[in-house]
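Fold the stuff below for me.
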Amino acid sequence: MNKLVLIAALIFMASGCKTSPFTGKQTLNFVSNDELFPMSFQQYNQFLSENNVVTGTAESRMVKQVGEKIAVAAERYLTALGYPGYLKDYKWEYNLVKDDAANAFCMPGGKIVVYTGILPITGDEAGLAMVMGHELAHALANHGAQRMSASQVQQGVGLAGGLALGDSKSGQLFNQYYGTASQVGLMLPFSRKHESEADEIGTIIAAIAGYDPAEAAELWKRMQAKSGGQEPMEIMSTHPSSASRIQALTALVPRAKQEAAKFGVTTFKS
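Modelled structure (predicted):
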């Protein structure tokens, strides 16, 4: 019985693997864009209807201008990677929302929101480009669909393990510890990996759009200063620590500039 459950789980997981255009590696993804995008667009429109969208200001125009530059750069990058039609179903939209939270997000399919609360930290157009590049990268890499898929696997393994082990002592221990163990050992590292991928992809795309990739590390220095060093332990967090991000983003600068140079971009806005 246990072997049959394991074989079924492996077949299910293998059938849901897709290749990332950025890494060339297989990713866990059971959710198609045809399923995900309409739901995402509907949720985005609902969010806008329930929040204070800022229009007609210099800041709102900057959000749209930066978003458009980043989207063009993303298309150029993906075409160069051999995925010219990758963005055909994306419906780009960029909105500034009045909210004190230092946050931004991009829904699957290219629907972006920037909160006014993050603008004092981004500081200028280049800092905003790093934030929007990061959020856009989550959508390009299908991180939302991957998280949904990983959650399905987590739940499926938990159910299969509980059924296979039954009410035995092993089954009781499994049910007691599986949730925490899978969260700390699987889901949180999975999320941190996505954040690191989005940092890398987003910074490269922002560089192709003409923004200085060195600004990404500077942005996170400001984020770190705002937090006052009050961050959860990295192992218990969905995100890498600010220190880890600053180190990785600093090391990424030469590569990002090399990638941008392939598109004729050798001077950068900072």
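
only C-alpha atoms for contact and neighbour calcs from this point on.
Noted.

contact partners of stretch 198-207?
Around stretch 198-207, the neighbours that count as contacts under C-alpha atoms under 8 Å, 6 or more residues apart in numbering are 22, 70, 73-74, 77, 129-130, 132-138, 141, 212-213, 216, 245, 249, 252, 256-257, 259-260, 265, 268.

Mind giving me the PyMOL select for those residues, buried ones only?
Selection of buried members from the contacts of stretch 198-207 for PyMOL, criterion 16 or more other C-alpha atoms under 10 Å:
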select buried, resi 70+73+74+77+129+130+132+133+134+135+136+137+138+141+212+213+216+245+249+252+256+257+259+260+265+268
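
ok, which stretches of the stretch 101-250 of the chain are helices?
Counting by DSSP state H, counting those that start in this stretch, one finds helices in the stretch 101-250 of the chain at the ranges 119-122, 125-140, 143-165, 169-182, 188-208, 214-227, 242-261.

The fourth one packs against which elements?
With contacts defined as 3 or more C-alpha pairs under 8 Å, 6 or more residues apart in numbering; DSSP states H and E, the packing partners of helix 169-182 are helix 143-165.

Can you point out the buried residues in the helix it packs on?
Under the neighbour-count criterion of 16+ other C-alpha under 10 Å, helix 143-165 has 143-147, 149-150, 153-154, 157-158, 161-162, 164-165 buried.

does residue 241 really touch residue 231, like I thought?
Yes: the pair residue 241 / residue 231 is scored as a contact, 7.3 Å apart, by C-alpha atoms under 8 Å.

Alongside the first, I'd like the structure of this one:
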Amino acid sequence: MNYQQHTKLAGALAATLLLAACSSSPTGRQQVLLFSEQDMSQLGAQSFEQLKQQEKIYTDPKTNQYVQCVTDALTKKLSGNQAGKWEVVVFDSKQVNAFALPGGKIGVYTGLLDVAVNQDQLATVIGHEIGHVLAHHSNERLSRSQLANIGMQISSMAISGTEYHDAAMAGLGLGVQYGVLMPYGRAQESESDIIGLQLMAEAGFNPNESVSLWKNMARASGGSQPPELLSTHPSHSTRIDDLRAEITRLPNTPASKPNCTL
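From the prediction side, this is the model:
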């Protein structure tokens, strides 16, 4: 088979996979998802176990109870495969960060608690991270990467005459360490903001505190954030404007407010 034939074959294979894996996110954005929920849950669990071994875990009972309380209030509003108690670990680090992984895993760094100063602001961040899981953003990122790998591997093998089947299987493999922790793009970040805002409001948290949270984030960054076009995250001002607009669309029937204290 010559190079041109292999190139056409790569395109046909990619098109077939795209058609088979086409899906829509919770906000209606088109996605390509090549992996099953079971695949992603296993990958998330493996990555989480490795992080727990490598990072220092914060064992203060009061802090852990507080973070668990906020998380439980949010996850109680989930349904389907995402329903149930999520595993939450607090990591002892100055990082102002948190994450959620497929399979019901959440990590919160103690540095975040200096910026998210109340339960509503912490719910903003955790709800946002849960939004990434609900919208299958890890699956989407891995799927894009694997589709690109298929094309490159098939093209490189055209000279040697190797069958395309092996390249396709390799391209769809899960051999990517910490694959679910790859950075998200701006569209995914904005989508998670919306999903997280809706979730925190449904759980009874004050959605207006999401604006306060990102103002705190802006101050904590000390103005060091790169310009929006050079970053995978929306700028703080864009994020705040989008949140304010979304808040006006939320239902006017507030839920019972959680009582999580530190």
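
higher neighbour count, residue 241 and residue 231 of the first structure?
Shown here are residue 241 of the first structure and residue 231; by other C-alpha atoms under 10 Å, residue 241 has more neighbours (18 against 13).

got the contact list for the more buried one?
Residue 241 of the first structure makes contact with 231, 233, 234, according to C-alpha under 8 Å, 6+ apart.

Between the helices of the stretch 101-250 of the first structure, which one is closest to residue 91 of the first structure.
Nearest of the helices of the stretch 101-250 of the first structure to residue 91 of the first structure, taken as C-alpha to C-alpha: helix 125-140 at 11.5 Å.

which residue numbers in the second structure go with the closest one?
Using TM-score structural alignment, the residues of the second structure aligned to helix 125-140 of the first structure are 119-134.

Can you tell me which residue is spatially central in the first structure?
residue 138 (2.7 Å; C-alpha atoms, centre = their mean).

Pull the contacting residues for that one.
106, 144, 194, 195, 198.

Now the second one: closest residue in space, sequence neighbours ignored.
Put plainly, it is residue 144 of the first structure. Distances taken as C-alpha to C-alpha, 6 or more residues apart in numbering put residue 108 closest to residue 144 of the first structure, at 6.7 Å, once the chain neighbours are dropped.

And the third one, by the same measure?
The shortest distance from residue 194 of the first structure to any residue other than its chain neighbours is 6.6 Å, reached at residue 143 (C-alpha to C-alpha, 6+ apart).

ditto for the fourth one
Excluding the flanking residues, the one nearest residue 195 of the first structure by C-alpha to C-alpha, 6+ apart is residue 239, at 6.2 Å.

what lines up against the one you found once you look at the second structure?
Residue 239 of the first structure maps onto residue 233 in the second structure when the alignment is built from TM-score structural alignment.

and its match, how far is that from residue 208 of the second structure?
20 Å (C-alpha to C-alpha, to the nearest Å).

The two: who's more crowded?
Neighbours were counted for residue 233 of the second structure and for residue 208 using other C-alpha under 10 Å; residue 233 has more, 21 against 17.

what's near enough to touch the more buried one?
Residues in contact with residue 233 of the second structure, defined by C-alpha under 8 Å, 6+ apart, are 184, 185, 186, 189.

preserved in the first structure, out of the residues you listed?
Compared against the first structure with both residues aligned by TM-score structural alignment, their matches' C-alpha atoms under 8 Å, those retain 185, 186, 189.

Does the one helix or strand residue 72 of the first structure maps to pack against any helices or strands, and if so which?
Counting by DSSP states H and E, the element that carries residue 72 of the first structure is helix 58-80. If you count contacts as 3+ C-alpha pairs under 8 Å, 6+ apart, helix 58-80 of the first structure packs onto strand 93-97, helix 125-140, helix 188-208.

Save those as TSV, and put in distance to residue 11 of the first structure too.
Shown next, in TSV, are those (distance: least, C-alpha to C-alpha, whole Å):
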stretch	distance to residue 11 of the first structure
strand 93-97	37
helix 125-140	26
helix 188-208	21
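
Most tightly packed of those?
helix 125-140 (a mean of 26; mean count of other C-alpha atoms under 10 Å).

how far apart are that one and its match in the second structure?
Here the mean offset of helix 125-140 of the first structure against the second structure after fitting is 0.6 Å, by mean C-alpha distance after the TM-score superposition for the first structure.

What residues does residue 164 of the second structure make contact with?
6, 10, 154, 157.

Please repeat the previous calculation with a cut-off of 7 Å.
For residue 164 of the second structure, the contacting residues are residue 154, by C-alpha atoms under 7 Å, 6 or more residues apart in numbering.

Then the one 4 residues further on?
Applying C-alpha under 7 Å, 6+ apart, we find residue 168 of the second structure in contact with residue 150.

The helix or strand it falls within relative to helix 137-157, how many degrees between them?
Using DSSP H and E, residue 168 of the second structure falls within helix 164-171. Relative orientation of helix 164-171 of the second structure and helix 137-157, computed by axes from the mean of the first three to the mean of the last three C-alpha atoms, to 10 degrees: 150 degrees.

whereabouts in the first structure does helix 164-171 of the second structure align?
Against the first structure, helix 164-171 of the second structure falls on no residues (TM-score structural alignment).

and residue 171 of the first structure, how many neighbours?
The burial count for residue 171 of the first structure: 15, using other C-alpha under 10 Å.

And it, what's its match in the second structure?
Checking with TM-score structural alignment, residue 171 of the first structure has no match.

how close does residue 171 of the first structure get to residue 243 of the first structure?
40 Å.

can you check residue 30 of the first structure too?
Using C-alpha to C-alpha, residue 30 of the first structure is found at 33 Å from residue 243 of the first structure.

More neighbours: those two, which one.
Remark: of residue 30 of the first structure and residue 243, residue 30 carries more neighbours, 19 against 14, as counted by other C-alpha under 10 Å.

so is the equivalent of the more buried one over in the second structure in a helix, a strand, or just coil?
Matched to the second structure by TM-score structural alignment, residue 30 of the first structure sits across from residue 34. Of the three states, residue 34 of the second structure takes coil according to DSSP: H, G, I helix; E, B strand; the rest coil.

Can you tell me the number of residues neighbouring residue 7 of the first structure?
Counted with other C-alpha under 10 Å, residue 7 of the first structure comes out at 12.

Please point out which parts of the helix or strand harbouring it sit buried.
Assigned by DSSP H and E, residue 7 of the first structure belongs to helix 2-15. Within helix 2-15 of the first structure, the residues scored as buried using 16+ other C-alpha under 10 Å are 9, 13.
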